[in-house]
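K.L.:
build me a model:
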Amino acid sequence: MDKQAEVSAFLTSRRARITPEQAGLPFYGKRRVPGLRRGEVAQLAAMSVEYYARLERGNLRGVSDSVLDALCNALRLDDTERDHLHALARAASTGPARARRRPKPTPVRASVLRIIEGLHDQPAYVRNHRLDILAANPLARALHAPVFESEAPNTCRFVFLDPRAPSLYPDWERVARNGVGVLHVEAARNPYDRELCHMIGELSMRSDAFRRMWGEQEVHTYTKGTKRFLHPVVGELALIHETLDLPGDGELSIAVYSAEPGTPAADALKLLASWAATQNQESTAAPADSEH
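P.N.:
Predicted coordinates for the structure are as follows:
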């Protein structure tokens, strides 16, 4: 991936979304382009216009944390965006000679598998930083049934490449943007991850929507929130999701979904669990039946 182009696109997009009024600067007349001018960002960050222009061209090599923090303040970046800019700067300071292949994927530990399998009434799965699903309990497989039809299930690939995704996710646009935002963060943190770069390239080639959203430079991290599903068996569910990081496990995390007690979503989740159990019994009995 072109690291300088990523830096330039990110800074340019952040500058374009801030008006002089928002930044507390005087505003005179009409402007041909939205947002702040380079000189105004430089003024807010207490640096020369020439120096800021160098940064916006994508050259962050050797930039100090204090300069980055001043730039973050000038561009009114949130915590995720601040971390992203610092990650881009670290990547810029790592030359090709220092690039290293990522270690082999860490297998999901047996104790982690027991945790998600023990959550009988909550869909739970383990994923990596590329949004590959590495393990899941039966309820998660039932909830994301179309996603698991792939030999290598990946939520972002499903969202952009499978025509059934908008039917499963009523808020498809938001889900899609969140997925792109996660990949943006990971691309900055792991610029030499070949599989990640290949995935981003594949999605850019095969999906106009992904290519458009990628160019908008939004960044996102999964922590918590509400996600709506339109399941073909139990109908609509609005589920609360939490992401639990597994430090030391190769950037793996557990995604857990739950429903507020006494809500229609809780009833639908119970029905889904019953349906999943029935499906599992049928699939287990099928080989035995075929012998007779």
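K.L.:
from here on, just use CA atoms for contacts and neighbour counts.
P.N.:
OK.
K.L.:
buried ones in stretch 55-69, by neighbour count?
P.N.:
L55, E56, R57, G58, N59, L60, R61, L68, D69 (16 or more other C-alpha atoms under 10 Å).
K.L.:
got it, and stretch 110-117?
P.N.:
V112, L113, I116, E117.
K.L.:
turn these into a markdown table, columns for distance to V182.
P.N.:
Below are the buried residues of stretch 110-117 laid out as a markdown table (distance: C-alpha to C-alpha, whole Å):
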| residue | distance to V182 |
| --- | --- |
| V112 | 23 |
| L113 | 24 |
| I116 | 23 |
| E117 | 26 |
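K.L.:
which of those residues fall in strands?
P.N.:
Using DSSP state E, no member of the buried residues of stretch 110-117 sits in strands.
K.L.:
which one of these is nearest R98?
P.N.:
Nearest to R98 among these: V112, at 33.2 Å, using C-alpha to C-alpha.
K.L.:
who are the contact partners of that closest one?
P.N.:
By C-alpha atoms under 8 Å, 6 or more residues apart in numbering, the contact list for V112 is empty.
K.L.:
before we move on, back to that, farthest-separated two in the buried residues of stretch 55-69?
P.N.:
It's R57 and D69 that sit farthest apart of the buried residues of stretch 55-69, by C-alpha to C-alpha, at 18.0 Å.
K.L.:
in this model A74 seems to touch A45, though I could be wrong.
P.N.:
Yes. Counting by C-alpha atoms under 8 Å, A45 touches A74, with 5.4 Å between them.
K.L.:
let's see this one next to it:
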Amino acid sequence: MAADTVREDIRTFLTSRRARLTPEQAGLPDIGQRRVSGQRRVSGLRRSEVAQLAAISVEYYTRLERGNVRGVSQEILDALSAALRLNDVERAYLAALVRAANASHRPADRDGGATHVRRRLQQLLDAITGGAAFVRNAHLDVLATNTLARALYRQALDTADEPPNLARFVFLDPRARRFYRDWDRIAHDAVGSLRTETARSPHDTDLADLIDDLATHSPDFTDRWDAHHVEYYRSGLQHFHHPDVGDLDLDYDALEIPADPGLTIVTYTMSPTAPSAPAFVGLLEGVT
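P.N.:
Got it, this is the predicted structure:
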């Protein structure tokens, strides 16, 4: 990621976070502002209001919002993060962008685009027989699966791309909108994960190529990318419609692998008493 790109990402991120907050949400009185038809001229907080909340000058905040973060202290970043009500993921994203902007030389990216897994990881996946499990990299490439994951994700894996990529499936394959019953949330999370990775690995050309390809072929991706949302895909409930067994509501957990930075194990399981348990059992029986 070029220096100009990093500065632009900082600018658009801070601007978007400022725009989403009202004075009331930030704990400021909404008084003395020029209004048109009862509405503030500015969407969200003004720069002066962010500066007030962060206890810095308007001039300094303006400099930061323009991407000039050279030498900014952690104390200032903490104050700015608090002023903008950033969550933990957003704080980490901003910190990564600032590190990239302040780097005196090009740092080595982590291997977020790894294409192979260790034999022991495949053994671990194969040992999981009561749930679906796969390993993906930070580009959302699926690198290894167990038997049930292959059955669950057979449409996403049915591609000429090697390795299969979940973001491409979500945005470029029409089957994804039926497979994911909550497609909007999945699309939101996929973009947020890729956006987060761009700050972690700002010089990853393969990641940049993936993003360019998705933006070229999917207006839905572009709209979400421009919103500058960031996300960690960690844990929750995911709703599928499987072409063979129907609706499935599966608990998922995404576990980063310390020994293999950039790789994540994703598992899908279900309580035996869940309403869609019979469908999940049917999928299990179909692969045993």
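K.L.:
just to revisit the earlier point, and which of the buried residues of stretch 110-117 of the first structure is nearest L237 of the first structure?
P.N.:
I116 (20.3 Å).
K.L.:
how near is that closest one to V108 of the first structure?
P.N.:
Distance, I116 of the first structure to V108 of the first structure, by C-alpha to C-alpha, to the nearest Å: 11 Å.
K.L.:
equivalent analysis for A89 of the first structure, please.
P.N.:
Distance, A89 of the first structure to V108 of the first structure, using C-alpha to C-alpha: 31 Å.
K.L.:
what of L75 of the first structure?
P.N.:
With distances taken as C-alpha to C-alpha, L75 of the first structure is found 40 Å from V108 of the first structure.
K.L.:
more neighbours, the two?
P.N.:
Neighbours were tallied for L75 of the first structure and for V108 using other C-alpha atoms under 10 Å; the higher tally belongs to L75 (23 against 15).
K.L.:
what residue in the second structure is paired with that one?
P.N.:
Alignment note (TM-score structural alignment): L75 of the first structure maps to L84 of the second structure.
K.L.:
test my guess that its match contacts E49.
P.N.:
No. Counting by C-alpha under 8 Å, L84 of the second structure sits too far from E49 to count as a contact (10.1 Å).
K.L.:
tell me how many other residues surround I200 of the first structure.
P.N.:
Neighbours of I200 of the first structure under the rule other C-alpha under 10 Å: 22.
K.L.:
in three-state terms, label it for me.
P.N.:
Under DSSP: H, G, I helix; E, B strand; the rest coil, I200 of the first structure falls in the helix class.
K.L.:
what does it align to in the second structure?
P.N.:
That one, I200 of the first structure, aligns with I211 by TM-score structural alignment.
K.L.:
from L143 of the second structure, how far out is its match?
P.N.:
Distance from I211 of the second structure to L143 of the second structure, counting by C-alpha to C-alpha: 19 Å.
K.L.:
L80 of the second structure now?
P.N.:
38 Å.
K.L.:
buried stuff in the lengthiest helix in the first structure?
P.N.:
In the first structure, with assignment by DSSP state H, the single longest helix is helix 264-290. Buried residues in helix 264-290 of the first structure, counting neighbours by 16+ other C-alpha under 10 Å, are found at A265, A266, D267, A268, L269, K270, L272, A273, W275, A276.
K.L.:
can you spell out which helices and strands pack onto that helix?
P.N.:
helix 138-143, strand 235-246 (3 or more C-alpha pairs under 8 Å, 6 or more residues apart in numbering; DSSP states H and E).
K.L.:
over which residues of the second structure does the shortest one lie when aligned?
P.N.:
Spelled out, it's helix 138-143 of the first structure. Counting by TM-score structural alignment, helix 138-143 of the first structure corresponds to 147-152 in the second structure.
K.L.:
same check, this time on the last one
P.N.:
Aligned by TM-score structural alignment, strand 235-246 of the first structure corresponds to residues 246-257 of the second structure.
K.L.:
chain center to that stretch, what's the gap?
P.N.:
Stretch 246-257 of the second structure sits 16 Å away from the centroid of its parent chain (C-alpha atoms, centre = their mean, to the nearest Å).
K.L.:
and stretch 237-250 of the first structure, by the same measure?
P.N.:
Centroid separation for stretch 237-250 of the first structure versus its chain: 12 Å, with C-alpha atoms, centre = their mean.
K.L.:
show residues contacting it.
P.N.:
So stretch 237-250 of the first structure is contacted by 105-106, 108, 128, 222-231, 251-260, 264-265, 268-269 (C-alpha under 8 Å, 6+ apart).
K.L.:
repeat that for 7 Å
P.N.:
105-106, 222-230, 252-259, 265, 268 (C-alpha atoms under 7 Å, 6 or more residues apart in numbering).
K.L.:
for that stretch, buried residues please.
P.N.:
Quick answer for stretch 237-250 of the first structure (16+ other C-alpha under 10 Å): L237, A238, L239, I240, H241, E242, T243, D245, G250.
K.L.:
quick check: closest non-adjacent residue to the fifth one.
P.N.:
Leaving aside its chain neighbours, H241 of the first structure sits nearest to Y257 (4.4 Å; criterion: C-alpha to C-alpha, 6 or more residues apart in numbering).
K.L.:
can you pull out the helices in the stretch 51-200 of the first structure?
P.N.:
65-74, 79-92, 110-118, 138-143, 155-161, 165-168, 172-189, 194-206 (DSSP state H, counting those that start in this stretch).
K.L.:
for R212 of the first structure, which of these is the nearest?
P.N.:
Across those, closest to R212 of the first structure is helix 194-206 (C-alpha to C-alpha), at 8.6 Å.
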